[in-house]
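Participant: any chance you could fold what I've pasted below:
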Amino acid sequence: MCGRYTLLASEEEIAQAFGIQQSIDSYQISYNIAPGQNVLAVIHDGKEKRAGYLRWGLVPSWAEDEKIGYKMINARSETAHEKASFKKLVARKRCLIVADSFYEWRKTDKKKQPKRIHLTDRKLFAFAGLWDKWQQNDKVLFTCTILTKAANDFMQDIHHRMPIILPKDKEDAWIFPEEKKPRDMHNFLQNVEAEELSAYDVASYVNAAKNNDETCIAPLI
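Facilitator: Below is the predicted model:
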């Protein structure tokens, strides 16, 4: 799964990495991004790529209650193209969720040890995501979920699931504003090759979502 991550890059670095032409409203770095918070995402509107904020935790357009979002922070890529909650989104509402590391908790006999995990060879990356618009009366929400897959060899020792990190040359294809067959996008994701990851232990300070400073990423000595 993916339940916490970081984004510490500057707005300029993000714009350059993802080809964003306009400024990003209210951009702030975060050492501890958690479900329910607004997260930076990139979509393609048919003319250009745009970066903006979506709330993490998908609320499908048909949902009666927005609280469903807390149960839908992740979507399994193996079945998303078949599920009513995600099928239409896989076809036409795909996004990039910008990050530079994520946290996972490795179970031991006595505790869960938090680890910070990042790409070995590049700083910024994007999770494969899905988004939707929900409206009830005068309230409108734009929300998202992160797609996951079975852990690769590196991650298996930490957790049995992992977020899908798109290779740089696959990002534009994922958000290209053309409706696709859900099965085709399923195949696209299953053929994505994982890049090399690195990880190190961090303090349990990161466990509390309210904690959001450099201590979250400090290596545990």
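
Participant: from here on, just use CA atoms for contacts and neighbour counts.
Facilitator: Will do.

Participant: now do the contacts for residue 115.
Facilitator: 103-106, 199-202 (C-alpha atoms under 8 Å, 6 or more residues apart in numbering).

Participant: if you could redo that for residue 46, that was the one I meant.
Facilitator: 176-177.

Participant: that one and residue 178, how far apart?
Facilitator: To residue 178, residue 46 is 8 Å away according to C-alpha to C-alpha, to the nearest Å.

Participant: which members of the contacts of residue 115 are positioned in helices?
Facilitator: Using DSSP state H, no member of those sits in helices.

Participant: helices of the protein, residue ranges please.
Facilitator: Taking DSSP H as the criterion, the chain carries its helices at 11-18, 87-92, 171-175, 182-190.

Participant: pick the most deeply packed of those helices.
Facilitator: With neighbours defined as mean count of other C-alpha atoms under 10 Å, the helices of the chain peak in mean count at helix 87-92, which reaches a mean of 21.

Participant: show me what that helix is packed up against.
Facilitator: Judged by 3 or more C-alpha pairs under 8 Å, 6 or more residues apart in numbering; DSSP states H and E, helix 87-92 is in contact with strand 125-136, helix 182-190.

Participant: who's in contact with residue 74?
Facilitator: Contacts of residue 74 (C-alpha under 8 Å, 6+ apart): 1-2, 57, 145-148.

Participant: in this structure, which spans are strands?
Facilitator: 4-7, 30-33, 38-44, 49-56, 74-76, 94-99, 101-107, 112-119, 125-136, 139-150, 161-163, 197-201 (DSSP state E).

Participant: residue 209 contacts residue 35, correct?
Facilitator: No - counting by C-alpha atoms under 8 Å, residue 35 is not a contact partner of residue 209; they are 9.0 Å apart.

Participant: more neighbours: those two, which one.
Facilitator: Counted by other C-alpha atoms under 10 Å, residue 209 and residue 35 do not tie: residue 35 has more neighbours, with 22 against 15.

Participant: what about the closest residue to the more buried one other than its chain neighbours, neighbour count?
Facilitator: What sits nearest to residue 35 in space, not counting adjacent residues and going by C-alpha to C-alpha, 6 or more residues apart in numbering, is residue 56, at 5.2 Å. Number of residues near residue 56 (other C-alpha under 10 Å) recorded here: 27.

Participant: isn't residue 56 right next to residue 37, touching?
Facilitator: Yes - using C-alpha under 8 Å, residue 56 is in contact with residue 37, at 5.7 Å.

Participant: tell me who's in contact with the closest residue to residue 29 other than its chain neighbours.
Facilitator: Nearest residue to residue 29, sequence neighbours excluded (C-alpha to C-alpha, 6+ apart): residue 8, at 4.9 Å. Neighbouring residues of residue 8 by C-alpha under 8 Å, 6+ apart: 29-31, 99-100.

Participant: compare with the first, here's sequence two:
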Amino acid sequence: MCGRLALTTPPDAVRDFFSYRDQPNFPPRYNIAPTQPIATVRYEHGARRFHLVRWGLIPSWVKDPASFTLLINARSETAAEKPSFRNAMRHGRCLIPASGFYEWRRTGDSKQPFWIKPADGDIMAFAGLWETWSDPDGGDMDTGAILTIGSNRMMSGIHHRMPVILKPEQFDTWLDTANVDKKEAGTLFKPVEDDFLVATPVSNRVNKVVNDDPDIQVPVVPDDAGENSHEAETRKPKPDTSQLDLF
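Facilitator: Below is the predicted model of the structure:
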């Protein structure tokens, strides 16, 4: 799954990677949590556009979001058929920019957080879904979720699920909801190569949403070192460089 992510890449670099027309300016965010805004890229009127959505998809048919499960992730294997996601799979596919994400390895009663990022570069794209929910008073809210898949070899030492990561050459296929149906779009759902990501153990400061600073990505000696036979591959990450109060 994916329950925390970061977007610390400078706005111009994000725009260059995704080739959207907008020029948003946003601060680095090191600890983005569910219900907070996340960046998305959609295809609209012949071009890629940047949008913010609330992290936690609410299908349009939901009457009371307060009584509805918070859908921050969608299983890629079943999203096309599940009532909560099938409309978004058909009409609301998007890309979610991320500099990296956090995942927790469970060992007995303890959980060790890891900062996971591309081995090369500091930006990647998650396959995402979005949908607009309208409240009874007529207000609209765009909401979204990250698609997940079974982990590759590297991630399997930390967690059994990981985000679906798309490469630039796959962006057009995924975003083209007018000409690419959900079945064809689903052929893109594959775990990324084993050497695409690197994982670094970090402190439990990331567990608290209020901690949103570079220090939460500082490498530490894992609390469960030596207790897990499937140690994640780790490498010290390269330093991150860094219209609204985006996040």
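
Participant: re the thing from before, overlap in contacts of residue 46 and residue 178 of the first structure?
Facilitator: Counting by C-alpha under 8 Å, 6+ apart, nothing touches both residue 46 of the first structure and residue 178.

Participant: narrow the contacts of residue 115 of the first structure to just the buried residues.
Facilitator: In the contacts of residue 115 of the first structure, burial by neighbour count holds for 103-106, 199, 201-202, counting by 16 or more other C-alpha atoms under 10 Å.

Participant: closest to residue 140 of the first structure among the residues you listed?
Facilitator: Taking C-alpha to C-alpha as the measure, residue 140 of the first structure lies nearest residue 103 of those, at 29.8 Å.

Participant: nearest residue to the closest one other than its sequence neighbours?
Facilitator: residue 116 (4.7 Å).

Participant: map that neighbour onto the second structure.
Facilitator: In the second structure, the residue matched to residue 116 of the first structure (TM-score structural alignment) is residue 115.

Participant: thinking that match is in contact with residue 103, fair?
Facilitator: Yes - counting by C-alpha under 8 Å, residue 115 of the second structure touches residue 103, with 6.9 Å between them.

Participant: what's the spacing between the closest residue in space to residue 90 of the first structure that isn't next to it in sequence and residue 188 of the first structure?
Facilitator: Spatial nearest neighbour of residue 90 of the first structure, excluding adjacent residues (C-alpha to C-alpha, 6+ apart): residue 182 at 5.6 Å. Counting by C-alpha to C-alpha, the gap from residue 182 of the first structure to residue 188 of the first structure is 10 Å.

Participant: for residue 131 of the first structure, same thing?
Facilitator: 18 Å.

Participant: make JSON lines out of the strands of the first structure and add distance to residue 172 of the first structure.
Facilitator: Rendered in JSON lines, the data for the strands of the first structure read as follows (distance: least, C-alpha to C-alpha, whole Å):
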{"stretch": "strand 4-7", "distance to residue 172 of the first structure": "20"}
{"stretch": "strand 30-33", "distance to residue 172 of the first structure": "24"}
{"stretch": "strand 38-44", "distance to residue 172 of the first structure": "8"}
{"stretch": "strand 49-56", "distance to residue 172 of the first structure": "9"}
{"stretch": "strand 74-76", "distance to residue 172 of the first structure": "20"}
{"stretch": "strand 94-99", "distance to residue 172 of the first structure": "9"}
{"stretch": "strand 101-107", "distance to residue 172 of the first structure": "20"}
{"stretch": "strand 112-119", "distance to residue 172 of the first structure": "19"}
{"stretch": "strand 125-136", "distance to residue 172 of the first structure": "11"}
{"stretch": "strand 139-150", "distance to residue 172 of the first structure": "16"}
{"stretch": "strand 161-163", "distance to residue 172 of the first structure": "18"}
{"stretch": "strand 197-201", "distance to residue 172 of the first structure": "22"}
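
Participant: just give me the neighbour total for the nearest residue to residue 163 of the first structure once chain neighbours are set aside.
Facilitator: Once flanking residues are discounted, residue 163 of the first structure sits nearest to residue 148: 4.2 Å by C-alpha to C-alpha, 6+ apart. Per other C-alpha under 10 Å, the neighbour tally for residue 148 of the first structure reads 23.

Participant: OK, contacts around residue 148 of the first structure?
Facilitator: Shown in contact with residue 148 of the first structure (C-alpha under 8 Å, 6+ apart): 1-2, 74-77, 161-164.

Participant: please repeat the previous calculation with a cut-off of 6 Å.
Facilitator: 76-77, 162-164 (C-alpha atoms under 6 Å, 6 or more residues apart in numbering).

Participant: surely residue 39 of the second structure touches residue 49?
Facilitator: No - the criterion here is C-alpha atoms under 6 Å, and residue 39 of the second structure misses it with residue 49 at 10.5 Å.

Participant: the residue lying closest to residue 154 of the first structure once chain neighbours are set aside - how many residues pack around it?
Facilitator: Distances taken as C-alpha to C-alpha, 6+ apart put residue 197 closest to residue 154 of the first structure, at 7.3 Å, once the chain neighbours are dropped. Other residues within reach of residue 197 of the first structure, judged by other C-alpha under 10 Å, total 14.

Participant: thought residue 119 was touching residue 197 of the first structure, still the case?
Facilitator: Yes - counting by C-alpha under 6 Å, residue 197 of the first structure does reach residue 119; the two are 4.5 Å apart.

Participant: mutual contacts of the two, please.
Facilitator: Counting by C-alpha under 6 Å, 6+ apart, nothing touches both residue 197 of the first structure and residue 119.

Participant: re earlier: how much space separates the residue nearest to residue 35 of the first structure from residue 132 of the first structure?
Facilitator: 11 Å.

Participant: any residues in contact with both of the two?
Facilitator: In contact with both residue 56 of the first structure and residue 132: residue 143, using C-alpha under 6 Å, 6+ apart.

Participant: the residue nearest to residue 103 of the first structure reaches residue 199, doesn't it?
Facilitator: Yes - contact status for residue 116 of the first structure versus residue 199: in contact at 5.5 Å, counting by C-alpha under 6 Å.
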